[in-house]
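[1] I'll drop the sequence and a predicted model, then ask my questions.
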Amino acid sequence: MYIGNHLSSAKGYEAMGKQAVRLGGETFAFFTRNPRGGKAKEIKPEDVEKFLEIAKEQHFGKIVAHAPYTMNACAAKEDIRELAHTMFTDDLKRMEYTPGNYYNFHPGSHVGQGTETGITLIAELLNQVLHPEQTTTVLLETMAGKGSEVGRNFEELQAIIERVDLKEKIGVCLDTCHVWDAGYDIVEHLDEVLKEFDRIIGLERLKAIHLNDSMNPLGSHKDRHARLGEGQIGPEALQRIVCHEKLQGLPFILETPNDDEGYAAEIAMVKSWREGLK
């Protein structure tokens, strides 16, 4: 496994690569544009080249780009869906500057239209924006199930995947806080949860992990992240996740409420857990 955290893309790829190294990271995640939407920063090829050199030197794992939170593929309003299409298309083009990586997004909220309609609209958008030549794998994120979120269980994610034509371009990012809040007991029944994921979706589609503790009890459907070991999931369960044999080789991304010092400490802690595998 590769461990890293969310970084700001405002200063460019080279700066993100250097910051990841300073924090002890072996990968990282970044928003393709402001998390609340807006125009994306211009990509400079020379900046990307410098980052690619760092990534090669440091043996980085795959990096995980994150779509803005405002991108709602199954919104009730057509103009919001059109904006999602525009951002998605643009982001996939931009991802080809760093080929072969991951683009993660929240499936969306159906806003009263019903889950089935939401699933249909998300799949329709994916069929419009995915193309055979892209090297990026698009990841559906597991969600906590608050409000009208789509993706609150493995069945909903699989229902989207089933409707996508280019299934080879689709994967899943499992968020530990989200699945816990959604009702999957990864503390007492991690093996069973992974078996269920494999039965419904297939573990070969699991491409990345968001490693977070949760402020809330199992099945709360609230999505409140906590620092590692300071929430309801706890350090022992998180260590079992990091060290699970079926999750090795994946990028693990921290989305905990932290500053750089806190992230460096958490990355070091996760690395110490990983040492137990050797």
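    Structure's in. What do you need?
[2] alpha carbons only for contacts and neighbour counts from here, please
    Noted.
[3] so what does the longest helix anywhere in the chain touch, helix or strand wise?
    In the chain, assigned by DSSP state H, the helix with the most residues is helix 78-95. Applying 3 or more Cα pairs under 8 Å, 6 or more residues apart in numbering; DSSP states H and E, one finds that helix 78-95 contacts helix 115-129.
[4] just checking the distance from the helix it packs on to the centre of its chain.
    Here the centre of helix 115-129 is set off from its chain's centre by 19 Å, with Cα atoms, centre = their mean, to the nearest Å.
[5] following it, which helix or strand comes up?
    Using DSSP states H and E, the next helix or strand after helix 115-129 towards the C-terminus is strand 137-141.
[6] what's that following strand packed up against?
    strand 102-105, strand 170-175.
[7] in a markdown table, list the ones you listed along with distance to Glu245.
    Below are these laid out as a markdown table (distance: least, Cα to Cα, whole Å):
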| stretch | distance to Glu245 |
| --- | --- |
| strand 102-105 | 22 |
| strand 170-175 | 16 |
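[8] for Asp259, find the nearest of those strands.
    strand 170-175 (20.0 Å; Cα to Cα).
[9] in addition, the following structure is provided for comparison:
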Amino acid sequence: MFQIGCHLSASKGFLHMGKEAVALGGNTFQFFTRNPRGGAAKAIDEKDVESFKAFAKENGIHVILAHAPYTLNACSADESTREFAKNTFADDLKRMEYVPGNLYNFHPGSHVKQGVEIGIDYITQMLNEVLKPEQTTKVLLETMAGKGSEIGRSFEELRAIIDRVELNDHLGVCLDTCHVYDAGYDIVNDLDGVLKQFDEIIGIDRLYAIHINDSKNPFESHKDRHEKIGEGSIGTEAFERIINHPMLADKPFFLETPNELDGYAKEIALLKSLRRE
């Protein structure tokens, strides 16, 4: 089954997002747990959650992806920023248990001139404090474009984080097509080679989600600017190969392209037309 969806606003609750996803032609969706720039999260409406669970079961929504706020930087040089990241992360994981068995994605962070090793140490310290044996949520490290001092620009950096986390059975990866292309992984001309690398370094069994985005910038630009599907440097033909690749075909795909809802509907229809079941 082709799992495809886009990023939706969580302001009206889970049931509304579920209905919106289906209306757009999708069967999954991504949402921010709170304002993407940070701040307090909206209280969970348990009736809404139960209504969503019933709707999801009826409409074939098997998994959804929550996204941590962009301000969450677990490897900041500033202790208060790291503390904010840890508290937000812990609160989000607690809230995610209202919709158990789903995914929570975050940007590893920027070390801001401290160096990759120190940055990775801070990230793993946080994960070792917030991950709980009983949680049902899978936490995903996102592949990054390598802009500035971002951590996660290489599969090796993500592997280093995973290896230092005690409860790493709760960890997976979200592969962003724009980010990996901008980082220097040639998914246009050597998709097989990139996936072989991923499997050898991280393990394809740790790949739980894909952000499917074109790129406004050329290969290995380290810029991280998303583009609509087929309108960037990755191109439609490459996306056809990506969504049909045997190592990726069973993963959920999430659009984060610069679109309004009608644009997402068109992209979902386009990708569904390229899919070979």
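    Here it is on my side, so go on. Owing to the predicted nature of the structure, the values given are computational and were not obtained by experimental measurement.
[10] mind checking the TM-score on these two?
    Scored against TM-score structural alignment, normalised by the length of the second structure, the superposed chains reach a TM-score of 0.99; 276 aligned residues with a Cα RMSD of 0.6 Å.
[11] hmm, back to that, show residues contacting the longest helix of the first structure.
    When contacts are defined by Cα atoms under 8 Å, 6 or more residues apart in numbering, helix 78-95 of the first structure is touched by residues 32, 43, 67, 71-75, 101, 103, 125, 129, 134, 136.
[12] what helices or strands is whatever helix or strand Asp181 of the first structure lives in leaning on?
    Using DSSP H and E, Asp181 of the first structure maps to helix 176-182. Secondary-structure packing of helix 176-182 of the first structure (3+ Cα pairs under 8 Å, 6+ apart): strand 206-211, strand 213-214.
[13] distance of Ala238 of the second structure from Ala90 of the second structure?
    In this view, Ala238 of the second structure and Ala90 of the second structure are 37 Å apart by Cα to Cα, to the nearest Å.
[14] so which residues of the first structure form strands?
    Assigned by DSSP state E, the first structure shows strands spanning 2-7, 29-31, 64-66, 102-105, 137-141, 170-175, 206-211, 213-214, 225-226, 251-254.
[15] mean neighbour count added to those strands, as JSON lines?
    Shown next, in JSON lines, are the strands of the first structure (neighbours: other Cα atoms under 10 Å):
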{"stretch": "strand 2-7", "mean neighbour count": "25"}
{"stretch": "strand 29-31", "mean neighbour count": "24"}
{"stretch": "strand 64-66", "mean neighbour count": "25"}
{"stretch": "strand 102-105", "mean neighbour count": "24"}
{"stretch": "strand 137-141", "mean neighbour count": "25"}
{"stretch": "strand 170-175", "mean neighbour count": "24"}
{"stretch": "strand 206-211", "mean neighbour count": "24"}
{"stretch": "strand 213-214", "mean neighbour count": "28"}
{"stretch": "strand 225-226", "mean neighbour count": "21"}
{"stretch": "strand 251-254", "mean neighbour count": "28"}
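[16] can I get these in TSV including distance to Ile161 of the first structure?
    Output for the strands of the first structure, formatted as TSV (distance: least, Cα to Cα, whole Å):
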stretch	distance to Ile161 of the first structure
strand 2-7	26
strand 29-31	23
strand 64-66	19
strand 102-105	14
strand 137-141	9
strand 170-175	7
strand 206-211	13
strand 213-214	27
strand 225-226	27
strand 251-254	21
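[17] quick one: closest of those to Arg274 of the first structure.
    strand 2-7 (9.9 Å).
[18] next, the angle strand 206-211 makes with the closest one.
    60 degrees (axes from the mean of the first three to the mean of the last three Cα atoms, to 10 degrees).
[19] so where is strand 2-7 of the first structure in the second structure?
    The aligned range for strand 2-7 of the first structure in the second structure is 3-8, by TM-score structural alignment.
[20] and that stretch, how far out from the chain middle?
    Stretch 3-8 of the second structure sits 11 Å away from the centroid of its parent chain (Cα atoms, centre = their mean).
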